[in-house]
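> 3D, please:
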Amino acid sequence: MNRVFSFFICIVFICVSLVLSDVYGQQEPSRLAPPASDTLGERLYRDGLLPSGKPLIGYIKGDLPAPGNSFTCISCHMRSGLGSVEGSVLTTPTNGRSLYAPRSNPPTLRPGMSAMGVADKGPPSPQPPPARPAYTDESLAAALRGGVDPSGRVWDPVMPRYKLQDDDMAILISYLKSLSSEFSPGVDAATLRFATVITDDLTPDRYQEHLNLLDNFIRRTNERTNHIENEVRNPRVKRQLMVSGRVAYRKLSLSRWMLKGAPETWRSQLEEYYRKEPVFALIGGVSGTAWKPVHDFCESNHLPCLFPQTDFPVISETDWYTLYPSKGYYQEGETAARFLNRCDDFPDSGKILMITRESREGIMLNDGFRDTWRAFGRAEPFTVRIAEKEFLSPERLALLVKTEKPDAVVIWDNTALPEAINSLTAPGIEPPNKIIVSSGFLDLKFMELNDNIRDITYITYPERLPMDEKLLEAYFFGAKPQGLKIGDGISKSAKQTYPLIKVLERALREMKENFYRDYLLDIISMGKDLDVPLYERMSFGPGQRYASKGCYIVQLGKGSRPELVKKSNWVIH
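The predicted structure follows:
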């Protein structure tokens, strides 16, 4: 009985998928305006800027003006133009393939049944929009100006109406026709291709478990596809199951792009891999050095890169194609500045002595603190830079503290700590009110701090606390996670791979047959927060490219086996 009911649900789901396919449309519109206008159309759509450079003005709820650069098309219709879902609100696609195709009415279901074929539970699902004829250039221009579709239905009053001149309207319509008009590279009728990047500065034990988990995910996904091919006898039902994307995907493949030598040579290696085998997206990947060459390659080729494992992400407010687990070391520096800014006992004119090791880690920690501190309008810290092979002795640190008399000392170093910090309790030295260090840079060395310095030493900690994380391992992974070899515990690499697989599973399920790279990222941006083993929370949103946005400030408890004591929330506002 259960198998029959499950199959019935699948059939209902297929019917709904067919209707939604009609809603979105598949007809290829003709292009009337020259492709040269697409750059100007992109500015109109993404930035709300006219070809003249002035803001596009839209009118909402009748006559309320809304500058286009604060109410852009992508805010609701997303970068791909395939629309969005937020709660019970559905924003329809605005790409040419959808607009220039007629839209059918949704099916009528029996009362008490949802689109999944079962009784409704929880919040209501978005209601599909009603039928309408296909747009033409003329009817689309009229709708954008007046807010009435070809069937005579009036648009929602929050959808802006745009009083565009004919030339500007032609540019915008031409761009809408180009949006998500052809599948992205890396997909064909049978296979969706991915790759993962590994750099040769790592030993195999640093990346092999990550690769095992990715291979296991690809294998399990393809087994589900094979099961449907073998079990479903009705050719029409099988075809719809295979192309709907809601029940199964195309077969997946995963290539390994191994990068060798200096980072300056990686770009040419990536280009050669991509020339031989274009892929739909990069997933995961591990590097012990800067990720910037891979990041820049992905930006240039409009290639999504999901959750690479690196402590050195590119920090950018505008780049689009790489989604990082966090900001890495930069995030720890950022958190230290936020914490210090909120401390009631740190004076507005308080002096900071910041000691920075001239290494990748030290510079990113320094930059995160400095950029955030400046944004608060605070005075620049007094910064002492330590050359990469230079030693920060206890005597030097003590002399700096005696000379500068800072209210707080921020130390981004890992060579002489904790010995140097412990020396600040020596007779004749007046320690600062606060000392801040990085757990990521120090690893476990901070556990060696003397009891009499722990009360003034604060530690950035960008992960779940160990006692919390251990309790959750079985919950997240089960007693024997697939693809893992369990020894003393579950590795950090495995914990970083877990959210990647969860996000990818959901995105592939929601993509249906819309194989557009921007849509993949749009879907992820609409996802719910993830509760994961390594971080307290990972959250997503349009244009957000760092999923874990938090970091604790902790102190050491007393004794030889101290616990970490939280001194802040996960996110410090």
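> use CA for all of it now, contacts and neighbours both
Fine.
> what about stretch 411-423, start to end distance?
Distance between the two ends of stretch 411-423: 14 Å, counting by C-alpha to C-alpha, to the nearest Å.
> Pull out the buried positions in stretch 304-314.
P304, C305, L306, F307, P308, Q309, T310, D311, F312, P313, V314 (16 or more other C-alpha atoms under 10 Å).
> of all the residues you listed, which two lie farthest apart?
For these, with distances taken as C-alpha to C-alpha, the pair at the greatest spread is P304 and D311 (18.7 Å).
> Please name the residues that touch the closest residue to D215 other than its chain neighbours.
For D215, ignoring the flanking residues on the chain, the nearest one in space by C-alpha to C-alpha, 6 or more residues apart in numbering is L254 at 7.4 Å. Residues near L254 by C-alpha atoms under 8 Å, 6 or more residues apart in numbering: R193, F194, A195, T196, D215, I218.
> I have a second one here; can you model it like the first so I can compare?
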Amino acid sequence: MRRRVLPVLPALLALLAMPALAAPAPEAAALGEQLYREGRRADGAPLQALREHGLTVSGRDAACIQCHRASGMGGAEGSSRVPPIVGARLDAPGQAGPGTRARVAPGLQRQPPGGEQRPAYDREHLARALTAGIDAGGRAMDALMPRYRLDAAEVAALDAYLHTLTVGAAPGFDGRVLHLATIVGADTAPEVQEAGAGVLAACLAERSPRAGAEAEAGTGAPPWVLHRWTLGADPARWSAELQALQQAQPVLALISGLTGPDGRGAWQPVQQHCEHEGLPCLLPQGPSIDDRQPLRWTLAFNRGVSLEASGLAQALGEPDEDGRAPPRRLHQIVQSRDEASRLGAARLAERLAAAGAPVHVEPPIDLDTPGLGAAAAMAALRTATPDEAWVLWLDGAALARLAALDAPAPQARVVLSGERLAGRFEAVPPAWRANVRLTWLWDRPGRTRARLALNAGRWLLSHERAPAADPALLQIQAHAYSACELAASALRRMGREVGRAHFMERIEEAEEAATATALPRFTLGTNRREASSMLWRLRFEPGRDEPVPDGEPLSPP
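This next block holds a predicted model:
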């Protein structure tokens, strides 16, 4: 079957010889970025292109970023390799990327792909590739490559933008060593720091390439070093502290991270810093990922209390497991001094409003109000009616303080945040258990410890680090180990073509088998920024210490 060559090509090639048509570089690069990332032309009209069999694609579906990625370093679509198109690579003859040499049976010779044999691209070659699907060596390109309808100024704009994409020079890479960082809080307990930052540092040091002939020759992945950044007790100052730390020692990425005494403290100022600075922030351990903000540079195990809020908004709009109609009023009890507690309550109210749920959300009751919080909350719980729902965003200590006063009314519908309880189910008093439900973001209770001990325990024991007896500490150990394996794999595959966007793209290619987490499944993909979006609802059964699933898991948006 003959490939269709767009009729604009001869005229376009002639126009490209006229330098007067080239837009000034800044304006051209801005238009090129718009075409590349959004598939949108200067007048706002969608970019048009033809695929095989005459299929037309347009707009975002035709945008270069869909296959060549934000970094311009490409990757793969199915079994087809998508080549890099950053300016420096286009300006040089084709070459094999690191790790792309396939094994060949004895006696056979591998024929390199056309992209590895081509000469360098000039503007005319680029125009021909974009509009007719012919590469710089005169060969037909893969059918995956669209044939675009572009004028000369647009080709020049794309060319200008591709030359703004660079790899090999990025913050945190000095040409010899690649610098990474992890975060701990000044108030984080020493045993928690050791479980998280200590495990991470030992694992990354072990996985780092060794300085040697490859590093000296500028081939292979560079060695890396991990810095421990300690943030003060006041989250309001973290933005300035992070700026100062980054200025003193630039890093490519933040790996893992713990704040607060138990490692589950505030995180939103760090998340905001990462997104604002374009700094990859990989698998922090905290529960308060704010999904109201775009997540481009933050990759989380899950969204924590934001995911719980989404699941609760979905569940509260339906009859419950006992067949009772959805509640007409929602009460929430929070700890205002706790970031995750505040975020969960705010997110649930927003989700219910966005869904148009016919439930009136009362102002939250603050357990941190001096003298009145716990007493007011228990007085209301004692008189709760069947048409009300209560969601308690409380940690184990706060729940114990409330439970010491009394128990809710027998008909009360009470939901506890399993994420705030951090798996400490013993904090739920027996007198509460009949009418309490919990949200849960991890593997089924009873299986989580076995999963972590199996997947991370072997590495811990082989490095003279006993798996922690405390389930919360064991999860921190295992998740630090997982963050190490994920980061090390991506860094090695990235090689010396260092870039922050390129690093995130290699992270997205991670496989579930490479992780040792409390999640039942670890799934990533293009632009996916949470490894799991699954949520269980749990209930207590008589005679059992741990709750059991109450129905099938939810996967809320």
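> Spell out the residue ranges of the helices in the stretch 451-557 of the second structure.
All helices of the stretch 451-557 of the second structure, identified by DSSP state H, counting those that start in this stretch, fall at 471-494, 500-508.
> Mean neighbour count and distance to G115 of the second structure for those helices - can I get that in TSV?
Formatted as TSV, the helices of the stretch 451-557 of the second structure follow (neighbours: other C-alpha atoms under 10 Å; distance: least, C-alpha to C-alpha, whole Å):
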stretch	mean neighbour count	distance to G115 of the second structure
helix 471-494	24	19
helix 500-508	22	20
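> which one of those helices lies closest to G356 of the second structure?
Counting by C-alpha to C-alpha, G356 of the second structure lies closest to helix 500-508 out of the helices of the stretch 451-557 of the second structure; the figure is 34.3 Å.
> circling back: among the contacts of L254 of the first structure, find me the one that's closest to C10 of the first structure.
C10 of the first structure lies nearest to I218 out of the contacts of L254 of the first structure, by C-alpha to C-alpha, at 22.9 Å.
> Pretty sure the closest one sits against R250.
No - taking contacts as C-alpha atoms under 8 Å, I218 of the first structure lies outside contact range of R250: 11.1 Å.
> Buried residues, stretch 229-244 of the second structure. List them.
Using 16+ other C-alpha under 10 Å as the test for burial, stretch 229-244 of the second structure gives W229, T230, L231, G232, P235, W238, S239, E241, L242.
> I'd like to check which residues are in contact with the equivalent of the fifth one over in the first structure.
Pointing back at P235 of the second structure there. Residue correspondence, TM-score structural alignment: P235 of the second structure in this structure matches P263 in the first structure. Contact analysis of P263 of the first structure by C-alpha under 8 Å, 6+ apart lists A290, P293.
> Tell me the spacing between P263 of the first structure and L202 of the first structure.
P263 of the first structure is 13 Å from L202 of the first structure, where distance means C-alpha to C-alpha.
> Equivalent analysis for I459 of the first structure, please.
27 Å.
> again, but for G541 of the first structure
Taking C-alpha to C-alpha, one finds G541 of the first structure at 32 Å from L202 of the first structure.
> These two: which has the busier surroundings?
G541 (17 against 13; other C-alpha atoms under 10 Å).
> aligned partner of the more buried one in the second structure?
Per TM-score structural alignment, G541 of the first structure is aligned with G525.
> that older thread, distance to R51 of the second structure added to the helices of the stretch 451-557 of the second structure, as a markdown table?
As requested, the helices of the stretch 451-557 of the second structure are exported to a markdown table (distance: least, C-alpha to C-alpha, whole Å):
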| stretch | distance to R51 of the second structure |
| --- | --- |
| helix 471-494 | 30 |
| helix 500-508 | 25 |
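> what helix or strand does the residue nearest to V225 of the second structure when sequence neighbours are not counted sit in?
With sequence-adjacent residues excluded and distances taken as C-alpha to C-alpha, 6+ apart, V225 of the second structure is closest to H179, at 5.2 Å. In the assignment (DSSP states H and E), H179 of the second structure maps to strand 178-185.
> what does that strand contact?
With C-alpha under 8 Å, 6+ apart as the test, strand 178-185 of the second structure has contacts from 172-173, 193, 197, 222-233, 250-261, 263.
> Show me just the buried residues among these.
172-173, 193, 197, 222-224, 226-232, 250-261, 263.
> which residues touch the counterpart of Y330 of the first structure in the second structure?
Alignment note (TM-score structural alignment): Y330 of the first structure maps to S306 of the second structure. Counting by C-alpha under 8 Å, 6+ apart, S306 of the second structure makes contact with S288, I289, D290, D291, L343, G344, R347, L348.
> Please identify the helix or strand for S306 of the second structure.
helix 305-316.
> quick one: the following helix or strand past that helix to helix 305-316, angle?
Per DSSP H and E, the first helix or strand lying C-terminal to helix 305-316 of the second structure is strand 329-334. With axes from the mean of the first three to the mean of the last three C-alpha atoms, to 10 degrees defining the directions, strand 329-334 of the second structure sits at 160 degrees from helix 305-316.
> Which helix or strand lies directly C-terminal to strand 329-334 of the second structure?
The helix or strand immediately downstream of strand 329-334 of the second structure is helix 339-355, counting by DSSP H and E.
> In contact with the closest residue in space to T191 of the first structure that isn't next to it in sequence, which residues?
Once flanking residues are discounted, T191 of the first structure sits nearest to K251: 4.8 Å by C-alpha to C-alpha, 6+ apart. The contact partners of K251 of the first structure, by C-alpha under 8 Å, 6+ apart, come to A190, T191, L192, T221, N222, T225.
> Repeat the analysis, applying 7 Å as the threshold.
K251 of the first structure makes contacts with A190, T191, L192, N222, T225, as judged by C-alpha atoms under 7 Å, 6 or more residues apart in numbering.
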